[in-house]
Each structure stands twice: as structure tokens, then as C-alpha cells.
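K.L.:
show me the folded form of this:
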Amino acid sequence: MSSIEIRHIVFDIGKVLIHYDPHIPFARLIPDDAERNWFFANVCTHDWNLEQDRGRDWAAAEDLLIAEHPERSEHIRAFRKCWHEMVSHAYVESVAIMEALIAEGRDVTMLTNFAADTFRQARQLYPFLDMPRGVTVSGEIGLIKPDLAIYEKHAKDFGLSPAHTLFIDDAPANVVGARNAGWNAVQFTDPEKLKSDLAAHGIAL
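P.N.:
Model prediction:
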């Protein structure tokens, strides 16, 4: 067990508290697997979507791709239009862990790579996102994980002591980023491992 007292717990959101998969609506829109995989590899790519997480608005993002792929305009616009289908469900057990930590009086915040407008929509779909003390949304501040600056800003804005902070994220690069900022951090894979990781840091549920 770690000898460091954890005073602050910071949750990522996507693939930790809520599911995210763009293939869900696009399996209907582009039924052919090979064509759909090509579309995500060459048109609406991960890097393209990440710029919305960094703060680029959707209209500019769509216009950029439509200029390059005019024949794909309908599918490009469908990415934002059908976004709500991509966040199909909450991870109930993970949410229960977060709720239990809050109920215990733990200091819980969230740090997420998320476009500003889709995060507003996510809050409507999943009201438990309003339960923690607050959230840093990358698209609202123009910084993204794993950039060191976003961890430093979150810690400053919420008065966190980095050495006494535990961060939970599904992406290995974001876990490393948090550690580089002086935080404790664990990679989320499933709720049982999260419980074990929390216990290893002196937090038993």
C-alpha cells in the first residue's frame, strides 16, 4: 500500500465513466466494415476529432474535411449529428465507485478531453457528471491531455496538491502525463481493478 495520503481523486470520463464508440452509428451509416474503417483512418480520423477536443468548432472541422472529401459530406456531418449515439451507455459500476467516493466526502473532480458542446450534451444525457466538485474540459480551455499544462491548470484551478492527487484514465499516455505533473495515476481497465488500485492507495470501498 502506498504511504502517500490521497486527498484528491480525479476521474477521466470517456471509457472510464461513459462508453464511447463512433462505430455505433457508423455501422448503420457505412455498413461495410472495410469502408467504414477506411473512413475513420482517412477522413474523420482520431487526430481530426482531437482538434475539437482542443477547442476547434465543429463547423470549421466539417468544412475542412468536406473541402478535401466533398463526396463524403453527408458522413462527415453525421459524425457530430450522431454523436449522442456514440456515448451509448454509462459504466454503471465505475459510476457507483465515483458516487461512493463522493458520498464518503472525498474530493472528486474530473479532467477530460472533450469538445465543449458535446460535453454539454453529455451532461444532459448523464446527470451524474454534475456530481463531482468540478471538471476541466479540454475544449473549453484549449489544452488537451497529455499536455503538462492541462494537469497544472486543473491542479491550480481546484486547489489540488499534486503529490496527494490520484488520477484515473483509460489511456496510458494520459496516465504518464499525470505522473509527469507529479500526480499519482492509474490506468483504468475495469471496475474491479479500479477498486484494487484505490485500495492500494489507501482508499477502501
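K.L.:
hey, let's count contacts and neighbours off CA atoms from now on
P.N.:
OK.
K.L.:
and the residue sitting furthest away from the middle of the chain, helix, strand or coil?
P.N.:
Distance from the C-alpha centroid of the chain, by Cα atoms, centre = their mean, peaks at residue 71 (30.9 Å). Classification of residue 71 using DSSP: H, G, I helix; E, B strand; the rest coil returns helix.
K.L.:
next, the contact list for it, please.
P.N.:
Going by Cα atoms under 8 Å, 6 or more residues apart in numbering, residue 71 touches no other residue.
K.L.:
helices or strands next to the one helix or strand residue 38 maps to in the packing?
P.N.:
Per DSSP states H and E: residue 38 is located in helix 33-42. Under the contact definition 3 or more Cα pairs under 8 Å, 6 or more residues apart in numbering; DSSP states H and E, helix 33-42 sits against helix 23-29.
K.L.:
may I see the buried residues of the helix it packs on?
P.N.:
Counting neighbours by 16 or more other Cα atoms under 10 Å, one finds that the buried residues in helix 23-29 are 23, 25, 26.
K.L.:
what of stretch 128-140?
P.N.:
128, 129, 132, 134, 135, 136, 137, 138, 139, 140.
K.L.:
next one: stretch 97-114
P.N.:
97-99, 101-102, 106-114.
K.L.:
quickly check those residues for the two that are furthest apart.
P.N.:
Based on Cα to Cα, the longest span within the buried residues of stretch 97-114 runs between 106 and 114 and measures 24.2 Å.
K.L.:
for comparison, sequence B:
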Amino acid sequence: MEQQINTIIFDLGAVLIDWNPRYMYRKLFKTEQEIEWFLENIATNDWNENQDAGYPLAQATQDLITKHPEWENEIAAYYGRWIEMLGDQLHETVEIFQALKNMAQFKIYALTNWSAETFPRALEKFAFLQWFDGIVVSGEEKTRKPYPEFFQILLNRYQISPSRAVLIDDNLRNIKGAEAVGINGIHFLDAGQLKTDLKDRFGIHL
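P.N.:
Model (predicted):
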């Protein structure tokens, strides 16, 4: 067993919150194939991540429309109808969060790649976001996972010992980034696997 953990760090999207641009784009495109092509070639992950790191949504939208004017309406919908991409909370993982919160020995934080302009909408929708001891939002800090400086902001702000912390994140790239600064990582697949990893690797029984 690794050194005793006293800090749990959650990613939000795809771990505690179901966010998926396909929910909105299914209202604009006729087929899944058209949606996938658009997200792979026009409104890409790389483009969205730039906004997660603080680039203004309106400017990003205009930049992309200038580059692909034939997709103006679909591009404008990405942030114009962003709230329609926000699904429900992922209940099984939120239950794990609640169980951990009830254990007095843990401080629990969120470290999220999320635009500062859209994050307030999530705060309005999901009451459990108030349970954290702190939340660090990439768009507010102008950097994001997996860059080491983003992890360091969290560690410094809340005086966290990295060897006693574990990050739960669905993106393996982010897990590797955390491990590079000394934070333990659990690559999140589903709630059952998370429970098993917490128990087997860190002795945390839920």
C-alpha cells in the first residue's frame, strides 16, 4: 500500500458530470457520422481545450467561423447552446464522493479543465459542487491539465502533499501529468473500478 492518502482530487467532466457536445449536436445533424466528423474536423477537442485554458468564447467562435464560414451556424451553437451539452450528474460517482466526504480524514478538491465563462452554469445546476473543500478551474487560472503548473496551483493553494493525494480523472494524459508532479493517479473508467482501486491501492473502504 502506498503512503496514507489524506487528499482526494476529482476531475469533473466524465467523472462526476456527464458533459457531451453530442447531446446538442443531435438536434442539428441527421446522423452520428456527421456529428463525429464535425467534432473531429471543425469543433475539435484541441479547439475547446484552448477555451478551457482561458481563451474567450466569443473570440474562439469568431476565429473558427472565419476559418470555416460554411459551418457558421453549427460553430456558433457550440457555446451558444452549450447548456444543452450538460447532462446529469453521474450518480454512482457522486455517491462515492459523498461517502468520502463523510470520512473526516479526507480533504476533497476538484481540478477541472473548464471554461471560466461556462463553469457558473454548472455551479447553478449541480448542488454537489458546493461540497468540495476547494475547486480549481483551468479557465480562471489560464492553464490546464496536464501542464505541471496547473497541478502546482492546487498543491500550493491548499498546501497539499502530492504523495498523500490521489487524482481521479478519466483522461490518462492527465493522470500522467499528475504523476509527473508526484500525485498518485486513478484512471477512472467507472464507479465500480474506482471503488476497487481506492480499496486495493489505498486501503480506502467505502
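K.L.:
what's the TM-score here?
P.N.:
After superposition, the two chains reach a TM-score of 0.96 (TM-score structural alignment, normalised by the length of the first structure), with 204 aligned residues with a Cα RMSD of 1.1 Å.
K.L.:
ok, the buried residues of helix 23-29 of the first structure vs residue 14 of the first structure, which is closest?
P.N.:
Once Cα to Cα is applied, the member of these that ends up nearest residue 14 of the first structure is residue 23, at 14.9 Å.
K.L.:
right, and the closest one touches residue 86 too?
P.N.:
Yes - the criterion here is Cα atoms under 8 Å, and residue 23 of the first structure meets it with residue 86 at 7.3 Å.
K.L.:
the strands in the second structure, which residues?
P.N.:
Taking DSSP state E as the test, the strands found in the second structure are 7-10, 17-19, 86-89, 107-112, 134-137, 165-169, 184-187.
K.L.:
redo the buried residues of stretch 97-114 of the first structure as CSV? Include distance to residue 152 of the first structure.
P.N.:
As requested, the buried residues of stretch 97-114 of the first structure are exported to CSV (distance: Cα to Cα, whole Å):
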residue, distance to residue 152 of the first structure
97, 25
98, 22
99, 25
101, 23
102, 23
106, 21
107, 17
108, 16
109, 14
110, 14
111, 11
112, 14
113, 15
114, 18
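K.L.:
quick check: residue 81 of the first structure vs residue 32 of the first structure, distance?
P.N.:
Distance of residue 81 of the first structure to residue 32 of the first structure, given as Cα to Cα, to the nearest Å: 20 Å.
K.L.:
got it, and residue 115 of the first structure?
P.N.:
Residue 115 of the first structure sits 28 Å away from residue 32 of the first structure, going by Cα to Cα.
K.L.:
higher neighbour count, these two?
P.N.:
Between residue 115 of the first structure and residue 32, counted using other Cα atoms under 10 Å, residue 115 has the larger neighbour count: 23 against 12.
K.L.:
does that one touch residue 139 like I think?
P.N.:
Yes - using Cα under 8 Å, residue 115 of the first structure is in contact with residue 139, at 4.5 Å.
K.L.:
find residues that contact each of those two.
P.N.:
Both residue 115 of the first structure and residue 139 are in contact with 52, 53, 54, 55, where contact means Cα under 8 Å, 6+ apart.
K.L.:
just give the nearest non-adjacent residue to the second one, would you?
P.N.:
Closest residue in space to residue 53 of the first structure, ignoring its immediate chain neighbours: residue 115 at 4.2 Å, by Cα to Cα, 6 or more residues apart in numbering.
K.L.:
repeat that for the first one.
P.N.:
Spatial nearest neighbour of residue 52 of the first structure, chain neighbours left out: residue 115 (5.2 Å); criterion: Cα to Cα, 6+ apart.
K.L.:
would you check how far apart the residue mapped onto that neighbour from the second structure and residue 17 of the second structure are?
P.N.:
Counting by TM-score structural alignment, residue 115 of the first structure lines up with residue 115 in the second structure. From residue 115 of the second structure across to residue 17 of the second structure, the span is 15 Å (Cα to Cα).
K.L.:
tell me where the first structure has helices.
P.N.:
For the first structure, the helices defined by DSSP state H cover 23-29, 33-42, 46-53, 58-68, 73-81, 83-86, 92-103, 116-125, 138-141, 148-158, 172-180, 191-200.
K.L.:
of those helices, which is nearest residue 2 of the first structure?
P.N.:
Taking Cα to Cα, helix 191-200 is the member of the helices of the first structure nearest to residue 2 of the first structure, at 6.1 Å.
K.L.:
is it true that residue 195 of the second structure touches residue 206?
P.N.:
Yes - Residue 195 of the second structure is within contact range of residue 206, at 7.0 Å (criterion: Cα under 8 Å).
K.L.:
next, show the common contact partners of those two.
P.N.:
In terms of Cα under 8 Å, 6+ apart, residue 195 of the second structure and residue 206 are both contacted by the residues residue 96.
K.L.:
pick out whichever of the two has more residues nearby.
P.N.:
Between residue 195 of the second structure and residue 206, counted using other Cα under 10 Å, residue 195 has the larger neighbour count: 15 against 12.
K.L.:
relative to residue 44 of the second structure, how far out is residue 109 of the second structure?
P.N.:
28 Å.
K.L.:
try residue 75 of the second structure
P.N.:
In terms of Cα to Cα, residue 75 of the second structure sits 11 Å off from residue 44 of the second structure.
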